[in-house]
Each structure stands twice: as structure tokens, then as C-alpha cells.
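Novice: Sequence and computational prediction follow.
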Amino acid sequence: MTTIQDAAVSRRRAKPRPGKIRPGKIRPAKTPPTKRVGRTVIQAFLLIVGLVWLTPAAGLFLSSLRTEEANASSGWWQALTAPGQLSFDNYTALLKDSGITQAFWNTVLISVPTTIAVVVIAALAGYAFAWLEFPGRDWIFLLVVAMLVVPVQIGLLPVAKLFGALGLFGSIPGVVLFHTAYGLPFAIFLLRNYFAEIPKEMLEAARMDGGGEWRIFSQLVLPLGRPAIASLAIFQFLWVWNDMLVALLFADNASQPLTVALQSQMRQFGSNIGVLAPGAFLSLIVPLIVFFAFQRHFVQGVMAGSVK
């Protein structure tokens, strides 16, 4: 009798309970061969595209490490087989050039305040246009959107005359003010549309809990809008950092950014690769660092409107 009971208990213990899966029995589904081949082809294609995209930057970097004589006699790819010709002498000489270093810091003083001003003003205006009721809101927003179709070249001459009368022409604040004014229409349009997608129930619940507009904006809207704000900041920084047209007109020799300084070097010394290559790579590496630093937020901002 005891043996039968023991055998029954053993069978119950050995039998898996319904709804539970015994560990060690789960086997991952095998990927079909066609999918594996397709995934490999896609990855190889993306790798080739990435290499092609990075080739000019790699060539510029290698050229900046070679002497002017080596660049004049052979292509930059020769450095791959003769790495002994590479050195940082060009960068040492570049950093000792007071004009280039001053132009680099001028670029920072133009790009960073402009980006901050555009993001802050656009975030405030975007929230107002999306969730605050005031007379003429829709018409004002349509006017802001209409400013997107105005080319920047149209405003150069009248704004230059205005800045001359105000004493801002030929100064860093003048360049910052111009970039801020022409960057706001797109920034407001982008953030307003993003903030408008926030569920209305969340804002109403925050108001019922006693939250004011500033608290709702700073503690609810801004955290939810971080991907769009990060994307806007990246775009705005890249536009201003790489700009030469506005700075060429509104900045003087003391306030010119790096793009204008390199253009001036090219005009004075012709194809001076020893100065232009390291200067161009220095101008390139900063936007790349900014982009990769905020890459995660940028991807979230791009994908935010594609998935509900």
C-alpha cells in the first residue's frame, strides 16, 4: 500500500503543472535560412554605405596628418601603407595660429547661445500654441508657419541695415540674433506639433491636482518632449556651426567663425592643405561628437511620430 502511494506521489511530482513550463525545455525558434540570408545582405549593404559615408572624413583626417609635400605628391590612401609619414605637426601649428583658435571659440560662442535661445523660446511658444487659449492664436501660428517659406537671402540686406543702426553689425551678438530669429519658425512649428500630441487627459489631471501652467510645462511637457527637443537642438547646432553665409556678412575679422576663417585662409594661401585639412577636420569633428552624444534622443525624436 505504501509503495502504491509513493509511486502515485512520484508521478504527481514528475508531471508538470498546467500553465507552467519546465525550465530547460524551451527551445528558441529557428530562423528560416531565407531570413538569415536577407538579414546578412542588409547588414552588408549598411556596412558598405557606412564605409562610403565615412571615407571622405577618413581621407580628410589622414590628409591632415600628412605633410604638405606628401599630400601634393600622392593621395591620402598612401598613408595606409606608410603610416610613418603621419604626425600631429599640422595640428600643433594650427593650434598655435591665434586667428584659427579665435575663430574656433567664436564659432562656439555663436552656436551654443543660438541653440539654447532657439530651443528655450520655441519650447515656450510651442506649448502656448498647443495648449493655451488666447485671442488670435491660430492666426499667429499661421503667420509663424508662413515665415518658413521666406528665404534667408531676402532678409540679409534689410537686417544688415537694421543691425548697423543698432550697433550690432559686425559682432557676435548680431550673428546670434540673426540665427535665432531665422531658426525660430521651424523650431516653433516642430515643437508645437509634438506637444499637441500629448494626451489632453494628462494635462487636465495635472490641473486638477493643482498644477499651474509653468509647473505643467516644466515637469510634464518638457520631459515628454525631450526627444523632439534633442532633435531640434542637434539640427540647430549643426546649421549654425556649419553656416558661412550669415557669418560672412554679419561678422567682422574679430568675430568671424571657423568657416569664414578657413575660407579666408584658402583665399590668401590657395591650396594650403597643411592649414585647411586640420582646420576642416576640427570643424567636422565637433558636430560629429554632438550628434553621437545625442544619437539616442535623436532616434527617439525621429521615431516618435511613427509609432503610436
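Specialist: Cool, got the structure.

Novice: When you work out contacts or count neighbours from here on, use the C-alpha atoms and nothing else.
Specialist: Noted.

Novice: Can you give me every residue that contacts Pro227?
Specialist: 297-302, 304 (Cα atoms under 8 Å, 6 or more residues apart in numbering).

Novice: then this one, side by side with the first:
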Amino acid sequence: MKPLRRFAVHLSALVFVVAWTLPSLGVLVTSLRDRDQVAVSGWWTALSSSSRMQVYRVPEDKGEPVDGRYIVTGSLPGNGEVLIAWGVSSLQPTYFAAGETANLTGGGTLRVEADGSFFLSGTESFARTHRQRIFYSVTAGPRLTMENYANVLFAAGVGRSFLNSAIVAVPATVIPALIAAFAAYALAWMRFPGRWLLRLIVVGLLVVPLQMSLIPLLAFYNSAGHAMGFDPKSYIGVWAAHTGFGMPLAIHLLQNRMAGVPREIVESARMDGAGDFHIFTRIVLPLTFPALVSFGIFQFMWVWNDLLVALVFLGPQDDTLVLTGRLINLMGTNGGDWAMLSASACVASAVPILVFLALQKRVESGLLGIALK
């Protein structure tokens, strides 16, 4: 039974990994394709050939007279694509194969070759007739491009918004981590009246929805800001908001980890004359540092990807708009361009992914310690 159980566990883990990875892979591949390919085929066909329909109007040209006939030559627009079929009517856009000749109304003829070149011939000048339409289907090999990323990265205001997100995310990660570390040590190792009530309040705050407390907090902050004479729409407000929303989880995690430090070590330090500050900075904090880093990573990822708190406390002005807000604006102007939207999503998630990969070992050890506790 053990081999069968082990196989079932591994299979379940593989299914979950694939289910979580495939959407991310699809977004990444879509961001590397042009909008024409995205419109006609799925991302899983990125490495295979794809076909699409196009229409082309012959430019206004009376034609060159040759042996009593007017001839117009040209080439259909394309980029290394191979013509499959073509037609002269929207009802039958692929009626003719490459190289075949179509008889047009009015006595003219039209021939389209596989390389896209066409030959339009008639007994009368084409300047007197309407512009001839050519419907054609082409196939193209896989094409990957970085143009979507260039459009996103070099769009107006993206660089400033990237800096704004960093200004918001870094302090909003460091401040609650430091405050929570001191608070967690006090709840874990210091004896004072009301400690159990503070623990209960911390656990209760874990279940308070952000959206429910955001408006009352904003109203209180605005009234306090006007009373004290400073602009409520500032980085101080968004730092304070993220600190308040992140503190309960940080205190709860760090307290559980600090409470797991062997009591003998702490008591030995007290007997040697060490105070709480020295015990915290030299013994407890180094032992719980992986848990602190784990919280910092998740706090940074949450703040970096946040839009609601940043809009509420900073506003939508261009000089304070964070990266997620800027990318939302790009999506509004490029709502049908899924390739560019995918590139925007990859740009927004690149920094959290790099930070997580850089500190992955710290995160694993910190979460393992919390789980064992």
C-alpha cells in the first residue's frame, strides 16, 4: 500500500503543479506573440504555423497599357508568409488557389501567385472602376517578438510608476516587519497585564476584511491630516495603511516562532545579566530571522501587486500612480490587444518573482519552522 500511496501523492502534486503553471506559461507565451497571431490561434500553437485571413485593396492605378490591355501589378502585404488561397468576394474568400486566374465582372482578369504578387488585367483603364479587393489566406511560421514589452516599458509614465511602486513597497515591508518583531517578542517572552487580551485582538484582526476597514480608516486619516495641516494624499498614508493591515499576520507568525526558542537559552542569558533588548537582538531575532524574511517576502508581493490601497491613499495622479494603476490605464487604451496585456502582467509580476527566487531558501526554512511550531 505504501508505494501506491506514494504514487497517489506524487500524482496529486504533479496535477496541482501543472494546474498552477499552465496559466502562467500561457500568459508568458502570449506576451511574446504579436496581436495577429493571438487573434487567430491559441498560445499552445506558438511554435507551429498559423493561418489567417486578410483583405487588400488594389491602389488607385489606371494601369499600364500593354497590347491593348491595361495591366496593374503589385504584391500583397506580408512578412515571409505563404499564400494558401485567395478570392475576390467576401462570400468566397478562398475560392482560388495560388496561381489560378479569376475572371472579373467587366471583362478583367486577376491572378495571384503563391509569393503574394498579383497581376490585374483589363480592357479598360482601372481609374474608372472601383478599387479591386483581394481576399487571401496566408500561413506563417512561429514568430516571437519583444515588441509588446518595448511598448509597455517605454510607454509614457511607466518608469515613474515603477519607481512609485518601489517607494511604496519597500518601506511598507520593512516598517511592519520591524514593529511586528518587537511586538511578537513582547507577547512571547515578556509578562505584563493584558497580554492575553492583546493576543486575542491580534488573532481577531486576522479575519477583518481590508475592504471593510478601508473607508473608516481613510475618513479618520483625512480628518487627522487636515487637523494637523499636512496633505492626506502622501506616501506616509499608504505606508501606515499597509503597516496596519500587515501587522496582525506578522505578529501572529513571529510570536509563534519566537515562542519556540528554547527557554533554557533565554533563561541563561537573563542569568548572565542580559536585558530584554539584548536577548531580542542577539538571541531571539537571529533564530527567528527566516520567519521574518518569509513574512517580508509575502508582504512585499502583496504591496507590490496592490492597487486598491494605493489608489485610496495616493490617488490616480500621474506623479503618484503606482505600476499596477499605470498598467490598468494601458489596458484601458489597449483593451483588445491581449498580447500587450499579457506583457503588462509579466512586467508587473517580474519583481516579486525575482525577489522570491532570490530569497527562496530563507522562505522555505522560515515556513518550515512555523509549521513545526
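Specialist: Here it is on my side, so go on. Source: prediction; values computed, not measured.

Novice: Among the contacts of Pro227 of structure 1, which are located in helices?
Specialist: Within the contacts of Pro227 of structure 1, residues falling in helices by DSSP state H are 297-302.

Novice: Let me have the contacts of Pro227 of structure 1 in CSV, adding neighbour count as columns.
Specialist: Converted to CSV, those look like this (neighbours: other Cα atoms under 10 Å):
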residue, neighbour count
His297, 19
Phe298, 23
Val299, 14
Gln300, 15
Gly301, 20
Val302, 12
Ala304, 14
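
Novice: Relative to Phe45 of structure 1, which of the ones in helices among the contacts of Pro227 of structure 1 is nearest.
Specialist: Each of these was scored against Phe45 of structure 1 by Cα to Cα, and Val299 proved nearest at 20.5 Å.

Novice: Aligned to that closest one, what sits in structure 2?
Specialist: Matched to structure 2 by TM-score structural alignment, Val299 of structure 1 sits across from Glu364.

Novice: Might you report the residue contacts of that match?
Specialist: Per Cα under 8 Å, 6+ apart, neighbours of Glu364 of structure 2: Ser294.

Novice: Out of the contacts of Pro227 of structure 1, which is nearest to Glu201 of structure 1?
Specialist: When the contacts of Pro227 of structure 1 are compared against Glu201 of structure 1 (criterion: Cα to Cα), the nearest one is Ala304, at 19.3 Å.

Novice: Please give the number of neighbouring residues around the aligned partner of Tyr235 of structure 2 in structure 1.
Specialist: If you follow Tyr235 of structure 2 across to structure 1 using TM-score structural alignment, you land on Ile172. For Ile172 of structure 1, the neighbour count with other Cα atoms under 10 Å is 22.

Novice: Ile172 of structure 1 contacts Ile110, correct?
Specialist: Yes - look at Ile172 of structure 1 against Ile110 with Cα atoms under 8 Å: they come within range, at 6.4 Å.

Novice: can you list the contacts of Pro227 of structure 1 in a markdown table and add distance to Val150 of structure 1?
Specialist: As requested, these are exported to a markdown table (distance: Cα to Cα, whole Å):
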| residue | distance to Val150 of structure 1 |
| --- | --- |
| His297 | 29 |
| Phe298 | 27 |
| Val299 | 29 |
| Gln300 | 29 |
| Gly301 | 26 |
| Val302 | 25 |
| Ala304 | 28 |
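
Novice: separation between the most centrally placed residue in structure 1 and Phe134 of structure 1?
Specialist: Nearest residue to the geometric centre of structure 1 (Cα atoms, centre = their mean): Ile234, 2.6 Å. Using Cα to Cα, to the nearest Å, Ile234 of structure 1 is found at 31 Å from Phe134 of structure 1.

Novice: Leu284 of structure 1 matches what in structure 2?
Specialist: In structure 2, Leu284 of structure 1 lands on Ser349 (TM-score structural alignment).

Novice: And its match, how far from Val355 of structure 2?
Specialist: Distance from Ser349 of structure 2 to Val355 of structure 2, by Cα to Cα: 10 Å.

Novice: Ser344 of structure 2 now?
Specialist: 18 Å.

Novice: In terms of neighbours, single out the busier of the two.
Specialist: Using other Cα under 10 Å, the more surrounded residue of Ser344 of structure 2 and Val355 is Ser344, with 26 against 13.

Novice: Same question for whichever strand or helix holds that one: list its buried residues.
Specialist: Under the criterion of DSSP states H and E, Ser344 of structure 2 resides in helix 338-358. Burial within helix 338-358 of structure 2, assessed by neighbour count using 16 or more other Cα atoms under 10 Å, is assigned to 338-348, 351-352, 356.

Novice: Make JSON lines out of those residues and add distance to Thr288 of structure 2.
Specialist: JSON lines is the format used below for those (distance: Cα to Cα, whole Å):
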{"residue": "Trp338", "distance to Thr288 of structure 2": "44"}
{"residue": "Ala339", "distance to Thr288 of structure 2": "43"}
{"residue": "Met340", "distance to Thr288 of structure 2": "42"}
{"residue": "Leu341", "distance to Thr288 of structure 2": "40"}
{"residue": "Ser342", "distance to Thr288 of structure 2": "38"}
{"residue": "Ala343", "distance to Thr288 of structure 2": "38"}
{"residue": "Ser344", "distance to Thr288 of structure 2": "36"}
{"residue": "Ala345", "distance to Thr288 of structure 2": "34"}
{"residue": "Cys346", "distance to Thr288 of structure 2": "33"}
{"residue": "Val347", "distance to Thr288 of structure 2": "33"}
{"residue": "Ala348", "distance to Thr288 of structure 2": "30"}
{"residue": "Val351", "distance to Thr288 of structure 2": "25"}
{"residue": "Pro352", "distance to Thr288 of structure 2": "23"}
{"residue": "Phe356", "distance to Thr288 of structure 2": "18"}
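
Novice: what residue of structure 1 takes the place of Val203 of structure 2?
Specialist: Match for Val203 of structure 2 (TM-score structural alignment): Val145.

Novice: so its match makes contact with Ala187?
Specialist: No - judged on Cα under 8 Å, Val145 of structure 1 makes no contact with Ala187 at a distance of 10.1 Å.

Novice: Looking at the two, which has the bigger crowd around it?
Specialist: Ala187 (25 against 15).

Novice: residue contacts, that one?
Specialist: 118-119, 122, 232.

Novice: cool, Gly126 of structure 1 as well?
Specialist: 188-193, 195.
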